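[1] here's a sequence, model it:
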Amino acid sequence: MLNILITGGTGFVGQHLTSTLTAKDHHVFILTRFPDYHIDKDRTTYIAYDHPISKLPTIHGVINLAGDSLFGYWSKQKKDAIYKSRMETTQFLIDLMKQLEKKPDIFISGSAVGYYGMSKDLMFTEQTAKHGDDFLAGVVTEWEKTASQAETMGIRTVYSRFGVILGEDGAYPLMRMPVKMYAGGKIGNGEQWLSWIHIEDVVQLMLFCLFNDHISGPVNFTAPEPRRNKEFTKELAGILKRPYWLPAPASLIHTVLGDMGKLITKGQYVLPGKALEYNFQFLFPDLKAALMQLERGIK
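    Predicted structure coming up:
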């Protein structure tokens, strides 16, 4: 049995990961600012950020999933929250691990494919060294740099670069809503790439990294077949038995979401090179199968 310390454990990905880890008899310690809002379970313990280090058991792995949501209009205040929440929590964990007499075997730090910047033409893998030059790329670069301090402590460090995660929470409900409301269609010209991954594959790839001593550095959490926006929306419309007819102008998206709109109107083609290299078996490599499974769950 392993003891795993998680930040962001009450969020979308964190809840799924905690459920899987505890089902496999591991004990999860969830760092939260509001531990009194939660009830401890047999293998889940909620602890405050000021929990005494001396009262922690041996921690075998640390997983950082905390960070202010990217969703919403990117005002200066929102951008500050996105940046600070990631840097401060990651630095907190670095400082915590420095104080631990026995260091964890692994540190998995949340990251994003936003590292690569936006492109309609380029293909990105973990071998891509150059980062993008937009706001999110800058955030992710600094985020990973902060997390890299764990490497100097001899801790195997993984940067989980998440694509768009499809599940019952997160981006997917917002993506399906216009289609469900008979207003589905491509965004802009629809040519932008969507690098997606099913939530179950996120959890399984996280475990794969946790228990595979050979994996370190950046790992792209994306399915092996990115799809264009127009293809994604058309596939979803077919599954929901809704029309695919009403395009959304890119200018409207930018007006509503500010700079965040670029994530939707530009996109990027990201392949999970390291997962494929180590023969990770995706449960949902195909978009149609992933969407059908999600819709069965929603119904």
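
[2] from here on, contacts and neighbour counts on C-alpha atoms
    Noted.

[3] which residues of this structure fall in helices?
    Ranges of helices within the chain are 12-23, 76-99, 135-147, 172-180, 199-211, 229-240, 250-257, 261-265, 273-277, 287-298, based on DSSP state H.

[4] residue 153: which of those helices is closest?
    helix 76-99 (7.6 Å; Cα to Cα).

[5] measure residue 163 to residue 270 for me?
    Per Cα to Cα, to the nearest Å, residue 163 is found 8 Å from residue 270.

[6] want to try TSV for the helices of the chain, with mean neighbour count as columns?
    Formatted as TSV, the helices of the chain follow (neighbours: other Cα atoms under 10 Å):
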stretch	mean neighbour count
helix 12-23	18
helix 76-99	17
helix 135-147	20
helix 172-180	15
helix 199-211	20
helix 229-240	19
helix 250-257	15
helix 261-265	20
helix 273-277	16
helix 287-298	15
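
[7] tabulate those (CSV), appending distance to residue 127.
    Shown next, in CSV, are the helices of the chain (distance: least, Cα to Cα, whole Å):
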stretch, distance to residue 127
helix 12-23, 25
helix 76-99, 24
helix 135-147, 15
helix 172-180, 28
helix 199-211, 17
helix 229-240, 25
helix 250-257, 31
helix 261-265, 22
helix 273-277, 8
helix 287-298, 25
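
[8] out of those helices, which is closest to residue 156?
    Proximity to residue 156 (Cα to Cα) singles out helix 199-211 among the helices of the chain, at 9.6 Å.

[9] tell me the angle the closest one makes with helix 12-23.
    Interaxial angle of helix 199-211 relative to helix 12-23 (axes from the mean of the first three to the mean of the last three Cα atoms, to 10 degrees): 60 degrees.

[10] sequence B follows; please return its structure for comparison with A:
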Amino acid sequence: MNILLTGGTGFVGQALSAYLHTRNDHTYILTRSPENHKNTNQSTFISYQYPPEELPVIHAVINLAGESLFGYWSEKKKQAILNSRIQTTERLIAFIKRLPTLPDVFISGSAVGYYGISEDLMFSENTSESGDDFLSHVTSKWEKTASQAEDLGIRTLYTRFGIVLGKDGALPFMSLPVKLFAGGKIGNGEQWLSWIHIEDAVKLIVFCLDHPKISGPVNVTAPHPKRNKAFMKILAKVLKRPYWLPVPSPFIFIAAGEMSQLITKGQYVIPKKALDHQFSFAFPYLEEALKNIYRS
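    Reported below is the predicted structural model:
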């Protein structure tokens, strides 16, 4: 399979590309600086200026590009978070339209932030209404932009990622207080964390590639979310550190501004489509997922 990929040099993108190569798929990675990367037998780095007609038949397109959510959310940062997702997706759709043969499937990144925040509600792909905060607006606009692929007759999916756990990404940031012997719940600890091991995240994306009956939103989360207080307690146990010092929400807000909602707020998200289609999670439970990450 020939796969056109954006965000291929990021945390999830690199892991996805590596897994695709084990299946002998070839990735064509769209990047602003292809000259900074070395092509291999299974990866080709190209820019948006590359002539689409010179590519072989592209069977699938996966869009994972976007400005990192980490960093103080100034108005400039928030605009960059939104613009990077919308503009990249628009450029990608324009590139797809120029391909001699349209791909069979388009998978566009999104996030569980689509649902908004709640300590009480349970969300699945059947939840039709988005939330009413910054991340909800971003993901809603991102998915609407990506839906242009549906208008072209392409099977389109919106992968709503939870917190992807691995050596990179959010986990090093989350585990730092624990490693410094200052680990404990954040805020009241009641906020839900919908998480997934990087291995399961990658395999679920590929599962969606291979199952033509799956379309629309897909929650890329493990089936057993945890409240923050339980998550941090298990993390401390795995790292063999004490769990004792709660971090007040106002302190997090002073340090991180509006971005603190990624830490102090959350949502309980169920991967209903993955479960309905019998996707097999390698790490459905948090403790086993964390043990695997810190053992490897």
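
[11] care to give me the TM-score?
    The TM-score (TM-score structural alignment, normalised by the length of the second structure) is 0.99; 296 aligned residues with a Cα RMSD of 0.7 Å.

[12] need the overlap of contacts for residue 163 and residue 270 of the first structure.
    Both residue 163 of the first structure and residue 270 are contacted by 113, 195, 220, 222, under the criterion Cα atoms under 8 Å, 6 or more residues apart in numbering.

[13] pretty sure the third one contacts residue 160?
    Meaning residue 220 of the first structure. Yes. Between residue 220 of the first structure and residue 160 a contact is recorded at 6.2 Å, counting by Cα atoms under 8 Å.

[14] these two touch, right, residue 166 of the first structure and residue 194?
    No. Counting by Cα under 8 Å, residue 166 of the first structure sits too far from residue 194 to count as a contact (11.3 Å).

[15] so for these two, which residue has more residues nearby?
    Neighbours per residue, other Cα atoms under 10 Å: of residue 166 of the first structure and residue 194, the larger number sits with residue 194, 25 against 22.

[16] rewinding a little: closest to residue 65 of the first structure out of the helices of the first structure?
    Closest to residue 65 of the first structure of these, according to Cα to Cα: helix 12-23, at 6.8 Å.

[17] hmm, who's touching that closest one?
    Contacts of helix 12-23 of the first structure (Cα under 8 Å, 6+ apart): 6-9, 27-28, 43-44, 65, 169-170, 199, 202-203.

[18] could you rerun that using 7 Å?
    With contact meaning Cα atoms under 7 Å, 6 or more residues apart in numbering, helix 12-23 of the first structure is reached by 8-9, 28, 43, 65, 169-170, 203.

[19] which one (most neighbours) among those residues?
    That'd be residue 28 among the contacts of helix 12-23 of the first structure, by other Cα under 10 Å, with 26 neighbours.

[20] quick check: the gap between residue 213 of the second structure and residue 188 of the second structure.
    Applying Cα to Cα, the value for residue 213 of the second structure to residue 188 of the second structure is 41 Å.

[21] who has more neighbours, those two?
    Shown here are residue 213 of the second structure and residue 188; by other Cα under 10 Å, residue 188 has more neighbours (15 against 9).

[22] widest-spaced pair of the shared contacts of residue 163 and residue 270 of the first structure?
    The two members of these with the most space between them (Cα to Cα) are 195 and 220, at 9.8 Å.

[23] test my guess that residue 132 of the second structure contacts residue 117.
    No. If you go by Cα atoms under 7 Å, residue 132 of the second structure and residue 117 don't touch, sitting 8.7 Å apart.

[24] with neighbour numbers in mind, choose between the two.
    Higher neighbour count among residue 132 of the second structure and residue 117: residue 117, with 23 against 13, using other Cα under 10 Å.

[25] residues in contact with the more buried one?
    Counted by Cα under 7 Å, 6+ apart, residue 117 of the second structure has contacts 265-267.

[26] which one of these sits closest to residue 155 of the second structure?
    Nearest to residue 155 of the second structure among the contacts of residue 117 of the second structure: residue 267, at 27.6 Å, using Cα to Cα.

[27] what is the burial count for the closest one?
    25.

[28] who's in contact with it?
    Counting by Cα under 7 Å, 6+ apart, residue 267 of the second structure touches 117-119, 191-194.

[29] closest to residue 50 of the second structure out of these?
    If you rank those by distance to residue 50 of the second structure using Cα to Cα, residue 194 comes first, at 38.1 Å.
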